[in-house]
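Visitor: after the sequence you'll find the predicted model.
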Amino acid sequence: MSHYFWTVLLPTVALDLLLGDPHWMPHPVRWMGRTISGLETLLRRLFPKTPGGERWAGVVLALALPTLFGGGSALILWGLGQVSPWLSWVVQLWFSYQLLAARSLQKESMAVYSPLKAHDLEGARRAVSRIVGRDTQALDETGVAKAAVETVAENTCDGVIAPLIFLFLGGLPAGMAYKAVSTLDSMVGYKNDKYRFFGWASARLDDILNFIPARLSGLLLCLGAALLPGCSGRRAWTIFWRDRRKHASPNSAHTEAACAGALGVRLAGDASYFGKVVHKPTLGDPVRPVESEDIPRACRLMYAGAGLLLLLFAVLSVWL
């Protein structure tokens, strides 16, 4: 495990920080998305169009995709290893890096920060609309900054901390399997008429895989807040412990609550989706209003949490 940490996991993080996610580059998540769409069409055709039939079709999809990408990547690495260990290492490193999204989160959120600082509200609204699902046309500067901060906080778990955990525990195959489940949840894990039954298994599997990473992510952000200027570790812990369960999902509020406490702002609350207001609990106390500078602060908090996790992995890699 020590060898893997120093020769694969750390270079994986370095590649993410260096390259991010160029839009022109082929990406495994895009392959997963196309595979999900194709399998959904096939399974809906094969299974009865009843709640029970849709639920079983969704179970097959939820098991098939992580098996395909996790097992497939394990088989590919084994085959390449028979040819050349160096070739296997390069492929593992390249695809492992693509499972991380720290640099991408920073880049997309800072694309919101720049027009906000220039008082270009329309430009900021356009930029934030690319990273959130809510309606952005009527957001003021505070609302835009808040949406960007929430995106960084929420995705710290499934875009950074959780992939690192699965990569550390099981290498590229485990990381691919996790990302497959995460992509499934983002595409079919909705409680609407179309996916209420079909997406049930994907949503539950995502809840299970993120149960520990979400809570660890919140704790890491609390610790990171204690190390960063402009953040409060004590307040982060208080709000994290108080508000971490204030979400319909068992995992979604942990990192947002920690971030809200660290920054001394109030996050979440009501939001408009496709013209309909959705009522949600608020996270944190409004010690002060959300401001544009909270976007880079949230990014630094994300990096601090990831850095602390890597430090933990370094210690474990020596012991195990």
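Guide: Good, I have the coordinates. Remember, it's a predicted structure, so these values are computed and weren't measured experimentally.
Visitor: contacts and neighbour counts: CA atoms only from here.
Guide: Will do.
Visitor: could you report the neighbour count for Trp319?
Guide: By other C-alpha atoms under 10 Å, the residues close to Trp319 number 9.
Visitor: for the stretch 201-320 of the chain, which segments count as helices?
Guide: Applying DSSP state H, counting those that start in this stretch to the stretch 201-320 of the chain gives helices spanning 233-243, 253-263, 294-319.
Visitor: quick one: stretch 59-66 to chain centroid distance?
Guide: Taking the mean of its C-alpha atoms, stretch 59-66 sits 20 Å from the chain's own mean (C-alpha atoms, centre = their mean, to the nearest Å).
Visitor: nope, stretch 237-249 is what I was after
Guide: 18 Å.
Visitor: kindly report the same for stretch 94-109.
Guide: The answer for stretch 94-109 is 10 Å, by C-alpha atoms, centre = their mean.
Visitor: re earlier: so which of the helices of the stretch 201-320 of the chain is the most surrounded?
Guide: Most buried of the helices of the stretch 201-320 of the chain, by mean neighbour count (mean count of other C-alpha atoms under 10 Å): helix 253-263, with a mean of 32.
Visitor: dropping in the other structure now:
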Amino acid sequence: MIYGREGMMALLLGVFFDLLIGDPHCFYHPIRLVGNLISVTEKGLRAVFPKTEQGEKTAGVFLSVIVCSVTAGAVAAVLYLAGKIHPYLHLAVMALFCYWMLAAKSLKDESMKVYRELKKEDLKAARRAVSMIVGRDTDQLTAEGVTKAAVETVAENASDGVMAPLLYLAVGGPVLGAFYKAVNTMDSMVGYKNEKYLYFGRFAAKVDDVFNYIPARLSALFMVAAAGLTGLSAKNAWKIFKRDRYNHASPNSAQTEAAMAGALGVQLAGDAWYFGTLYKKKTIGDALRPVECEDIRRANRLMYASAGLLLIVVMLLYCSFNILTLL
């Protein structure tokens, strides 16, 4: 880790505020600015580059370079200006950026909305709630399908919404964290293999794969370790992780989904509808028991425990590094 005491304090404050407040809906979230930047840049690049396979691929490369550079550069500039005004303001702004880049409470809150509708046996409302956090078609999902979708979302976003940002913030502070969030947001917006984004979004998807390669695997390993702490099966989580972690078109998505499925003892993934088209997908895990709505609560508990273990390891590494520098 390259960040010192101020960086660690900012990270801990960011984690604290994310756990306490989550993403408040009373103000415009800065990550939406990244989304707006992506949309505006995409529109401009599509107008400039030819609508051919190579033209769209080239435009996609420019999109990634522009969005990542502007996002990280803007955060660096704000931090520089804050530091010029006062050291405490610099710390406060760092902490605020760390808070904005973490999404543990938001992930839990949105998935628990699905849980509450399922508990009320309001399938229509549950489908509507889960449609807010997944990309698949939800209007024909059964209660089990809704539950699976919510659990899979918690599993996947435990990595790219919580643990990966935590890792990048620990290594490079808010600037690297912002760079990662730009990469991840681009993938969520243009990284589709449909007619519109097959070529334009290819580079963004590949960059996201690279940046999530190590975090996804570390997240899964921490999830396996945390399974035993949350009353779940660490042994089965390890078994399914080793067996099914590549049962997905993405090299990273199934890493945490496999650990989650094994820990819960359920089967996830399988065929799904996207934009009216059925996509054949491999299953992840063994159906040792039927999926139930309580699995959403269990998934969130495992997500929090995994992130907590990671934070403890980060703090121990930070303390060890500082002790070594004093010797």
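Guide: Alright, I've got the coordinates. Please read these numbers as outputs of a predicted model, since none were measured by experiment.
Visitor: between the helices of the stretch 201-320 of the first structure, which one is closest to Met187 of the first structure.
Guide: Among those, helix 253-263 comes nearest to Met187 of the first structure, with 19.9 Å by C-alpha to C-alpha.
Visitor: how about Pro28 of the first structure, what's its match in the second structure?
Guide: Under the alignment by TM-score structural alignment, Pro28 of the first structure pairs with Pro30 in the second structure.
Visitor: now that match: closest residue in space that isn't a chain neighbour?
Guide: The shortest distance from Pro30 of the second structure to any non-neighbouring residue, by C-alpha to C-alpha, 6 or more residues apart in numbering, is to Trp100 (7.4 Å).
Visitor: that neighbour is in contact with Phe27, isn't it?
Guide: No. Using C-alpha atoms under 8 Å, Trp100 of the second structure is not in contact with Phe27; the gap is 11.9 Å.
Visitor: tell me which of these two has more neighbours.
Guide: Neighbour count, other C-alpha under 10 Å: between Trp100 of the second structure and Phe27, Trp100 has more, with 21 against 7.
Visitor: mind checking which helix or strand the more buried one is in?
Guide: helix 87-101 (DSSP states H and E).
Visitor: residues in contact with whatever helix or strand comes next after that helix?
Guide: Proceeding N to C from helix 87-101 of the second structure, the next assigned helix or strand is helix 104-119, under DSSP H and E. Helix 104-119 of the second structure is contacted from outside by 18-23, 123, 125-127, 129-130, 132-133, 143, 146-147, 150-151, 154, 157-158, 161-162, 293-294, 296-297, 300, 304, using C-alpha atoms under 8 Å, 6 or more residues apart in numbering.
Visitor: ok, now with 7 Å
Guide: 18-19, 22-23, 123, 125-126, 129-130, 150, 154, 162, 293, 296, 300 (C-alpha atoms under 7 Å, 6 or more residues apart in numbering).
Visitor: which members of those residues are the farthest-apart pair?
Guide: Asp18 and Leu123 (29.8 Å).
Visitor: of those two, who's got more company?
Guide: Asp18 (22 against 18).
Visitor: which residue in the first structure aligns with that one?
Guide: In the first structure, Asp18 of the second structure lands on Asp16 (TM-score structural alignment).
Visitor: now do the same for that match: helix, strand or coil?
Guide: Under DSSP: H, G, I helix; E, B strand; the rest coil, the three-state class of Asp16 of the first structure is helix.
Visitor: just the one 5 residues further on next, same as before
Guide: State at Asp21 of the first structure, reduced to three classes by three-state DSSP: coil.
Visitor: check which helix or strand Asn192 of the first structure maps to.
Guide: Here Asn192 of the first structure is assigned to no helix or strand, by DSSP H and E.
Visitor: and it, what's its match in the second structure?
Guide: Aligned by TM-score structural alignment, Asn192 of the first structure pairs with Asn194 of the second structure.
Visitor: next, count neighbours for that match.
Guide: Applying other C-alpha under 10 Å, I find that Asn194 of the second structure has 12 neighbouring residues.
Visitor: next one: Glu291 of the first structure
Guide: By other C-alpha under 10 Å, the burial measure for Glu291 of the first structure, its neighbour count, is 18.
Visitor: cool, Leu18 of the first structure as well?
Guide: 10.
Visitor: cool, Ala155 of the second structure as well?
Guide: 28.
Visitor: what's the match for it in the first structure?
Guide: Under TM-score structural alignment, Ala155 of the second structure pairs with Ala153 in the first structure.
Visitor: check the gap between the residue nearest to its match when sequence neighbours are not counted and Thr282 of the first structure for me.
Guide: Distance criterion C-alpha to C-alpha, 6+ apart; nearest residue to Ala153 of the first structure, sequence neighbours excluded, is Glu256 at 5.1 Å. Here the criterion is C-alpha to C-alpha, to the nearest Å. By it, Glu256 of the first structure lies 10 Å from Thr282 of the first structure.
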